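Participant: Predicted coordinates and the sequence they were generated for:
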Amino acid sequence: MSASPVLDMVTTTANAHPEATAVVQGERSLTYRELAAAVPRFAEALAATGAPPGAHVLLALDNRPEFAVAYFATAEAGCTVEAIDPDQPEEVLRRRLAESRPAVVVTATGNLVAALAGCPVLTVDDAMDGPLTQPPAAPRRRPARADGPWVTALSSGSTGEAKRIVRDQAHQVAEAGNITATASITADDVLLCPVPLFHALGQFCCLLAAVRSGATLVLPDRSAGASSVDAVVHALARHPVTLLIAVPQLFDALADLPADTPVELGAVRLCLSGSNFLDAAVARRFEARFGLPVRQTYGSTEAGSVCWDVGAEPSPARSAHRCGAPGSRWSARAALRCHRV
């Protein structure tokens, strides 16, 4: 065992399911063996670029298999990590860079953030060049600060001004264990993640849950210019998806597709909506068309997932006022704040 619960999770899953597909997008995929082998190589590239243990790394990446490698490589390198939307307007990217003050920015070739960074930039194209099974050039280093801060995420700001939230490795691994236990996610599952991995829902409920369980993570492929909905429909047709974790807008869009558009949901056992309120009318229309209830999850960037509606029957009426019950490893306490009038 290492000093890093995150690396232990990756290694344990890779040892148990080495040839299983960890992440796939279009024609590109990584097995768990390849993922575990690529992580230390990417960590070396981070160190060589200017990210020593304790440094902060900014991931400006869209959904792609390399996101998983870079994300876990920060734990290998003993760094902290923050993921952002790489396609934000220039003024927003400048603000996020100023707030984050990264030692290294990780992005894809040609992304605007590379020109704005003001610090060393590592492109995933360079870092992933070469055979994935090639061993690292030097022995693996013991990660620094493994029980300290690891992931920084920006809250949605739905209850006020957005806040920067810091979570440690143990928190992330524990949440992944809670999710997989609550939703009974196993290595036989295929998770479709149309949610950005830089978002807490995609990062925590999709990527970490898949790696914790050994499930396959499917990322819709939009490289040919397909819309987000078309990419999801194509992924459903290509992969035996068992869990669809998405935002309410996607379920709304799927329910609104023309009646002659085939949407393959035959293997899906759980549709989970998160990140925003699910309108009961959307849930009813989706179920009427596809025969599948849309369950809800509730949580926060600070605490992670709190409630998942995964019981034998959906929460009554699936209204915005009901979001399931605390997961199998969670406990919840309600607090009432009184205001003097």
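Facilitator: Done, it's in. Numbering: from 1, shown residues only.

Participant: Please make it C-alpha for all contacts and neighbour counts, starting now.
Facilitator: Noted.

Participant: ok, and what's touching stretch 195-203?
Facilitator: Among residues not part of stretch 195-203, those counted as contacts by CA atoms under 8 Å, 6 or more residues apart in numbering are 61-63, 67, 83-85, 153, 193-194, 207, 245-247, 274-275, 301.

Participant: Take this one as well and set it beside the first:
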Amino acid sequence: MNLPLKLAEQSKLFPKKEALIYDDQRLTYGELDASIKKLADGLGKIGILPGDRVLLALENCPEFVISYYAILSAHGIAVPVNPQYTLNELSVIMANALPKTVITTGQLVPLFKSIANEVPIDKGIINVGPTEHTGALPFEKVLDSGSPDYTPGRPARDQIAVLMYTAGSTGSPKGAMLTHYNLYSNATAFAQCCRMIPADRSLLIAPAYHAAAQTCVMNSTLVSGATMFIHEGWNGPGQLLESLQKDKITFYFGPPTMYALLVEHPEIEKYDLTSWRYALTGAAPTPPELFKRFEEKLGFRLMEGYGLTETSPVTTLMPLGGTGKTGSIGLPIPGVEVRIVDYEDREVPVNQIGEIIVRGPNVMRGYYNRPEETNWAMRNGWFHTGDLAYVDSDGYLFIVDRKKDLIIRGGLNIYPKEIEEVLYSHPSVFDAAVIGVPDPIMGEEVLAFVLLREGSNVTPEEIREFCSNKLARYKIPKHIRFVENLPKTTSGKLLKKELQKMI
């Protein structure tokens, strides 16, 4: 079984049941499955072959869902990316993935045409939306060229389905190769843990181009035969509350930032939220106070989970009806093994800190075109997360620290080295160091320490403007501090712990 086949099965069970609702657009399971098959056939007609990469640069919309499932049906490899990425960021991914086509909006077509001068897009750009562009294929035309009677073959379990790019500790994006079985097993295990049923109504606000939203909202909803309401993105807690009430949402996933803003809304008590039964957070550390405030305001517990792009992503969850342990990331989901080990991969005793390693059907095949990094991350048959944690006597896991240097802002991962390299390229900057600093809303914000060249005079605003053409907006440092020196060892290694003391 795989995701498209499971959706086709649901379309036979519930052909008239609503699968997706986006503004005034409503698609039943029968209509969604037909659109997926038509687009899969249409992609084949423009020359997409099994194993070809198809890059998806879209915000949340029905076309994202249709495209994602159609690519998998055609035995292609979906490459979802953040459409807010800059030319520089997209070019790096494009050069590694070498997609045969790109599905994106009219607004981004010129950007991808520019990239195509360096990285050929053999089968062209597919344009979603009403704006026409010379040389771009209209999405509807590709869709309508296909047949709803298209019959996909059954891919092998270990066949690559999705290439998810995640920045490594070097700041260079790596493509995690997720198989059809990785995705299907993770979605079904997650849905089982959350007790999702066809009567559920989920809300997709978290970006679908991230692994967490794909599994925890999109895929788990559709394998369960439930209904998914789609918002293009986050527009504040007011919009969330309106949708929870009006659409009678039962299931919602979002990073801690969204919940922090929600519980602070001055009129939260005015909304009827009695349909809401399951609230899940993850992707960033959740302050203990937020769990307390959520339960006080909503009357039920906020659940937390843990995972990584490389694990499809869900690895652990707080069990429904289980022991409430604030600060815990829960227990391993069914079929997944988790150990806490020392530097020699020896399992450590209860309550002792070590590295989280994972084994199971959710673990990626490896990093695309990165055999050495794959072998290191997957040594001894286990995926090494780089995250530190301990397990208590009941088997519950507690995260102690995230991957070295990682900044998590509003659920989005930011690696300092990537920002530092951009800062280094400014003609007035001699040296730079980037760290995360606590923020009550975003969880963390980016702070850059900048050492200017002698005689240079530049303002923080000018630094940010320089970064705006090279980094996605959420990566641009909110705080910039000019310093006369940066703490380093005699070998030149930066002492980031000393930087924390300078805050």
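Facilitator: Received it, and whenever you're ready, just let me know what you need. Note that the structure is predicted; figures quoted are calculated from it, not measured.

Participant: Centroid-nearest residue for the second structure?
Facilitator: In the second structure, the residue lying closest to the centroid (CA atoms, centre = their mean) is H210, at 2.0 Å.

Participant: What's the match for that residue in the first structure?
Facilitator: By TM-score structural alignment, H210 of the second structure lines up with H199 in the first structure.

Participant: L388 of the second structure too?
Facilitator: Per TM-score structural alignment, L388 of the second structure is not aligned with anything.

Participant: that older thread, now do the residue nearest to the centre of the second structure against T221 of the second structure, distance only.
Facilitator: 16 Å (CA to CA, to the nearest Å).

Participant: next one: K6 of the second structure
Facilitator: Computed as CA to CA, the K6 of the second structure to T221 of the second structure distance reads 11 Å.

Participant: more crowded one of the two?
Facilitator: More neighbours surround T221 than the other of K6 of the second structure and T221, with 28 against 15 (other CA atoms under 10 Å).

Participant: Please pull up the equivalent of that one in the first structure.
Facilitator: In the first structure, T221 of the second structure lines up with A210, judged by TM-score structural alignment.

Participant: Who are the packing partners of whichever strand or helix holds that match?
Facilitator: Per DSSP states H and E, A210 of the first structure falls inside helix 209-213. For helix 209-213 of the first structure, the elements it packs on are helix 5-16, helix 169-182, judged by 3 or more CA pairs under 8 Å, 6 or more residues apart in numbering; DSSP states H and E.

Participant: three-state assignment of the residue nearest to A231 of the first structure when sequence neighbours are not counted?
Facilitator: Computed as CA to CA, 6 or more residues apart in numbering, the closest residue to A231 of the first structure that is not its neighbour in sequence is P220, at 5.3 Å. Three-state call for P220 of the first structure (DSSP: H, G, I helix; E, B strand; the rest coil): coil.

Participant: and P220 of the first structure, how far is that from A38 of the first structure?
Facilitator: For P220 of the first structure, the distance to A38 of the first structure - CA to CA - is 22 Å.

Participant: Same question for P18 of the first structure.
Facilitator: Taken as CA to CA, the span from P18 of the first structure to A38 of the first structure is 13 Å.

Participant: So for the two, which residues contact both of them?
Facilitator: Common neighbours of P18 of the first structure and A38 (CA under 8 Å, 6+ apart) do not exist.

Participant: Comparing these two, which residue is more hemmed in?
Facilitator: A38 (27 against 18).

Participant: Would you check the span in the second structure matched by the helix or strand harbouring the more buried one?
Facilitator: Element membership of A38 of the first structure [criterion: DSSP H and E] is helix 32-49. Taken onto the second structure by TM-score structural alignment, helix 32-49 of the first structure occupies residues 29-46 there.

Participant: ok, and for the matching stretch, which residues are buried?
Facilitator: For stretch 29-46 of the second structure, a neighbour-count test (16 or more other CA atoms under 10 Å) marks 29-44 as buried.

Participant: How far off centre is it?
Facilitator: 25 Å (CA atoms, centre = their mean, to the nearest Å).

Participant: now swap in stretch 197-217 of the first structure and tell me
Facilitator: On CA atoms, centre = their mean, the centre of stretch 197-217 of the first structure falls 4 Å from the chain's centre.
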